[in-house]
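J.: Sequence and computational prediction follow.
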Amino acid sequence: MFKVMIRDNMSPVAKERLEALSQIEVVVDNNKETNSPEALSGIIKDFHAIAIRSGTKITEQVLANAPNLKVIGRAGVGVDNIDVEAATKRGIIVMNAPGGNTITTAEHALSLMLSLARNIPQGTASLREGKWEKKALTGVEITGKTLGIVGLGQIGRVVAERAGGLKMKVIAADPFVSKSSAREMGVDLVSLDELFSLSDFITLHVPRLKETAGMINDKALQKMKPGVRIINCSRGDVVDLDALHEAIQNGHVAGAALDVFPKEPPDPSLLILKNPKIIFTPHLGASTDEAQDKVAVMIADQIADYLEKEIITNAVNFPSISKDILLHIVPHLSLSEKMGSLMGQLIRKSHDITITYSGEFAKLNTRLLTHAVLKGLLSSFTDKPVNQINSLSLAKEKGIAVKETMSLATDDFT
């Protein structure tokens, strides 16, 4: 019997999906007092899986007190609240639910853009104060305007598609997308500097990386077209709030719409919160009933698949393998582990390793087999628990270089 904890007011469908399986006991804990790592550390010992949203933090301290934990499921995309590296070293799978909130977040970005263009929140607030400020709240049309999308991933692509229907000219900057791929979506791929200088509206859809932290800073804002309007539904620390506030105050930026903040909830004393040309929402990008149900179903099914069948889907710290490829690879997992164990027993020390895949195997995703070889190898000369999740991490920790080579030639072995 597996025990699963569900937290953060996740949609009830997650509990329903998991309880439908006879081998899983579900405990729902929405107590915010146990969100902290200190409190969670005291109650997680007996659980094999935990499903969370953004409210719960899974730290090294929590993981150190979770000897039975096999999988962490994040009902959403971002895993900033999970120490993925620490989980990997302990052999714990970290899964997310990409795509479940794609449409919802894209729609929210477009809603903010339209609200920004026509001063809708300001008009509402003005009327509630008994004012009638038609002239002061004159807006701009979006038809024919240029929308710059920074990050053409799943959400950015939906934004691009919808914006095209609104008769906007869509350009994008993304180093991981080819011009031909962008062109198929009706998007012109440009450099980031070009996007800054050409866009009337800029919407941000980038992950939290070292390269994206503070990317919208004073220098970037100065490169932007005068009168630009900026929308951020990605990550809070992508935008330097002080620099943005100053750019709006001096008139270079016409306005902004922010759904995310570097620290959430933000400090109420922040100057930017009092800027009338900026509209805010409290991280509502993924907050629709439909999206919450989708990600809850996804993460519940993924956790169940892993606990009961060891099928890995949407893992952020391990290769996800399709069921078709898994059928080809599974019979060779045990052999791969035994070959690694044999090498470990022969050399009895850390040693660089080259793994060659020949014939039909060279066409498949063989990373699972590589992890199995490393599991066998490392288990021969380390007292640390080794499994397929942490084997590559432990190999790197020991300075073992791992090289994979592929050959379509089919060789005979004697």
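T.: Done, it's in. Residues are numbered from 1 along each chain as shown.

J.: rest of the way, CA atoms for contacts and neighbours
T.: Will do.

J.: how near is Asn232 to Tyr306?
T.: The gap separating Asn232 from Tyr306 is 35 Å, by CA to CA, to the nearest Å.

J.: what's the burial count for the closest residue in space to Ala97 that isn't next to it in sequence?
T.: Excluding the flanking residues, the one nearest Ala97 by CA to CA, 6 or more residues apart in numbering is Gly76, at 5.0 Å. Other residues near Gly76 come to 25 when the count uses other CA atoms under 10 Å.

J.: Help me confirm that Gly76 is found in a helix?
T.: No. Assessed with DSSP: H, G, I helix; E, B strand; the rest coil, Gly76 is coil; it does not lie in a helix.

J.: give me every residue that touches it.
T.: Contact partners of Gly76, counting by CA atoms under 8 Å, 6 or more residues apart in numbering, are 53, 96-98, 100-101, 295.

J.: Among Asn232 and Tyr306, which residue is more densely surrounded?
T.: Set Asn232 next to Tyr306 and count neighbours by other CA under 10 Å: Asn232 wins out with 25 against 16.

J.: Now do the strands in the stretch 101-250 of the chain.
T.: Taking DSSP state E, counting those that start in this stretch, the strands of the stretch 101-250 of the chain run over residues 146-150, 169-173, 188-189, 201-204, 228-232.

J.: what would the ones you listed look like in TSV with distance to Ile216?
T.: Formatted as TSV, the strands of the stretch 101-250 of the chain follow (distance: least, CA to CA, whole Å):
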stretch	distance to Ile216
strand 146-150	11
strand 169-173	14
strand 188-189	19
strand 201-204	9
strand 228-232	10
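
J.: Nearest to Asp289, out of those?
T.: With CA to CA as the criterion, Asp289 lies closest to strand 228-232 of these, at 21.6 Å.

J.: What angle do strand 146-150 and the closest one make with each other?
T.: Between strand 228-232 and strand 146-150, the angle comes out at 40 degrees (axes from the mean of the first three to the mean of the last three CA atoms, to 10 degrees).

J.: hold the first one in mind and look at this next one:
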Amino acid sequence: MHRIVISEFMDEDAVALLRARFDVTYDPRLVDQPERLAAAIATVPALIVRNRTQVREALLDAAPRLRVIGRLGVGLDNIDITACAERGVRVIPATGANADAVAEYVIAAVLILLRGAYGATARIAAGEWPRTALTGREAQARLLGLVGFGDIARRIVPRAKALGMRIAACDPLVNDHEIRRNGAEPMPLDRLVAEADAVSLHVPLTDTTRKLIDAQRIAAMRRDAVLINTARGGIVDEDALVAALKGGRLGGAALDVFESEPPEEPRRFADVPNLLLTPHIAGVTQESNRRVSLMIAERVATELDRLE
């Protein structure tokens, strides 16, 4: 019977599906205990992770029998793909399984930030009545700029259009015809950043996208524009973003991902106006967790069957 180690949380039904056929070690604490994790995978052919488990050369060296890694999500920056390929380890992401959850998160963040009316509970409970201060903006007719035009960005398009928004997109890997065919206007990055009322990021973290939204590009944005990052931490210059929000040079921002997770200096985000922070959960809902988990359980099982 093949053995599988699961180092981060997974839907219980998916874990049960695997346990019916394999010897499964399911311990979400392993992600914070690298020595225990290395020992646990020393003789196993399969490992299932989310985004926090760092699958680098040292961990791979500790698991010479490893043949498949299931990723409960789509980003692969926590996995050394080259090192896996050199060792004959197949990496399987849950492509598409959480895309709808992220798309809904982006739309919600755009609406919350544009309207600016949903943080007044404490003030009203304290006896204030700040109607004038909470006069926000509508999404209708606003320009939403999508940086990166993969599966998630394309799912955002119909949702945003249902609100009457206009959509622009840029992606060096997608031609203009394809962007138009999927309902968006092709637009160069710097023009998109300068003209959009809301900018949402959907690119992987690479050498070319690190600090893609830096101080210069943030300064080029409209003063009332909003920025949403559900892609990867490091694409936005966090210090520059905080400075712009504190200085009133940007309308708002939502960050679901950070340069380090959890952030190494979380206090720098305290008391920053019009900033929404969430702990890398844009793609995590009850429904998406089940879809992601079952997809990876089935694909890892299929891969293990091939080893027999």
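T.: Received the coordinates, thanks. Being a predicted model, the structure only gives us computed values, none of them experimental.

J.: Of all the strands of the stretch 101-250 of structure 1, which one is nearest Thr34 of structure 1?
T.: From those, taking CA to CA, the stretch that ends up closest is strand 228-232, at 30.3 Å.

J.: That closest one vs structure 2, mean deviation?
T.: Once fitted to structure 2, strand 228-232 of structure 1 is off its aligned match by 1.0 Å on average (mean CA distance after the TM-score superposition for structure 1).

J.: now that strand: which residue numbers in structure 2?
T.: Mapped onto structure 2 using TM-score structural alignment, strand 228-232 of structure 1 spans residues 225-229.

J.: burial count for the counterpart of Ile44 of structure 1 in structure 2?
T.: Structural alignment (TM-score structural alignment) places Ile44 of structure 1 against Ile41 in structure 2. Neighbourhood size, Ile41 of structure 2 [other CA under 10 Å]: 24.

J.: give the contact list for the nearest residue to Ile41 of structure 2 once chain neighbours are set aside.
T.: In space, Ile41 of structure 2 comes closest to Ala63 once its chain neighbours are excluded; the distance is 5.6 Å by CA to CA, 6+ apart. Taking CA under 8 Å, 6+ apart, we find Ala63 of structure 2 in contact with 38, 41-44.

J.: which one of those residues has the most neighbours?
T.: Of the contacts of Ala63 of structure 2, with other CA under 10 Å as the count, Ile41 tops at 24 neighbours.

J.: From Ile152 of structure 2, how far off is that residue?
T.: 33 Å.

J.: Next: Cys170 of structure 2.
T.: For Cys170 of structure 2 relative to Ile152 of structure 2 (CA to CA), the value is 14 Å.

J.: need the contact list for the aligned partner of Ile171 of structure 1 in structure 2.
T.: When structure 2 is aligned by TM-score structural alignment, the residue opposite Ile171 of structure 1 is Ala168. For Ala168 of structure 2, the contact set (CA under 8 Å, 6+ apart) comprises 143-146, 184-187, 192.

J.: Same question for Lys225 of structure 1.
T.: Here Lys225 of structure 1 is in contact with 196-200, 252 (CA under 8 Å, 6+ apart).

J.: Filter the residues you listed down to just the ones in helices.
T.: 196-198 (DSSP state H).

J.: got these as JSON lines, with distance to Ser180 of structure 1 columns?
T.: Formatted as JSON lines, these follow (distance: CA to CA, whole Å):
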{"residue": "Phe196", "distance to Ser180 of structure 1": "21"}
{"residue": "Ser197", "distance to Ser180 of structure 1": "22"}
{"residue": "Leu198", "distance to Ser180 of structure 1": "20"}
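
J.: Most neighbours out of those residues, which is it?
T.: For these, neighbours tallied by other CA under 10 Å; top is Phe196, 24 neighbours.

J.: counterpart of it in structure 2?
T.: Correspondence of Phe196 of structure 1 to structure 2, assessed by TM-score structural alignment: Val193.

J.: same check, this time on Met215 of structure 1
T.: With TM-score structural alignment as the criterion, Met215 of structure 1 pairs with Leu212.

J.: Next one: its match from Ala133 of structure 2, what distance?
T.: As judged by CA to CA, Leu212 of structure 2 and Ala133 of structure 2 stand 33 Å apart.

J.: Looking at these two, which is more packed in?
T.: Neighbour comparison, Leu212 of structure 2 and Ala133: the larger count goes to Leu212, with 20 against 10 (by other CA under 10 Å).

J.: That one and Gly233 touch, don't they?
T.: No. Look at Leu212 of structure 2 against Gly233 with CA atoms under 8 Å: they stay out of range, at 10.9 Å.

J.: if we can go back for a sec, so how far is Gly96 of structure 2 from the counterpart of the residue nearest to Ala97 of structure 1 in structure 2?
T.: Counting by TM-score structural alignment, Gly76 of structure 1 lines up with Gly73 in structure 2. Shown here: Gly73 of structure 2 relative to Gly96 of structure 2, a distance of 9 Å by CA to CA.

J.: again, but for Arg29 of structure 2
T.: Counting by CA to CA, the gap from Arg29 of structure 2 to Gly96 of structure 2 is 27 Å.

J.: quick one: buried residues of stretch 164-180 of structure 1?
T.: By 16 or more other CA atoms under 10 Å, the buried positions in stretch 164-180 of structure 1 come out as 164, 168-174, 179.

J.: nope, stretch 232-249 of structure 1 is what I meant
T.: Within stretch 232-249 of structure 1, the residues scored as buried using 16+ other CA under 10 Å are 232-241, 243-245, 247-248.

J.: chain center to that stretch: distance?
T.: Relative to the chain's own centre, stretch 232-249 of structure 1 is displaced by 21 Å; criterion: CA atoms, centre = their mean, to the nearest Å.

J.: try stretch 287-304 of structure 2
T.: 19 Å.

J.: Val242 of structure 2 and Gly248 of structure 2, how far apart?
T.: 10 Å.
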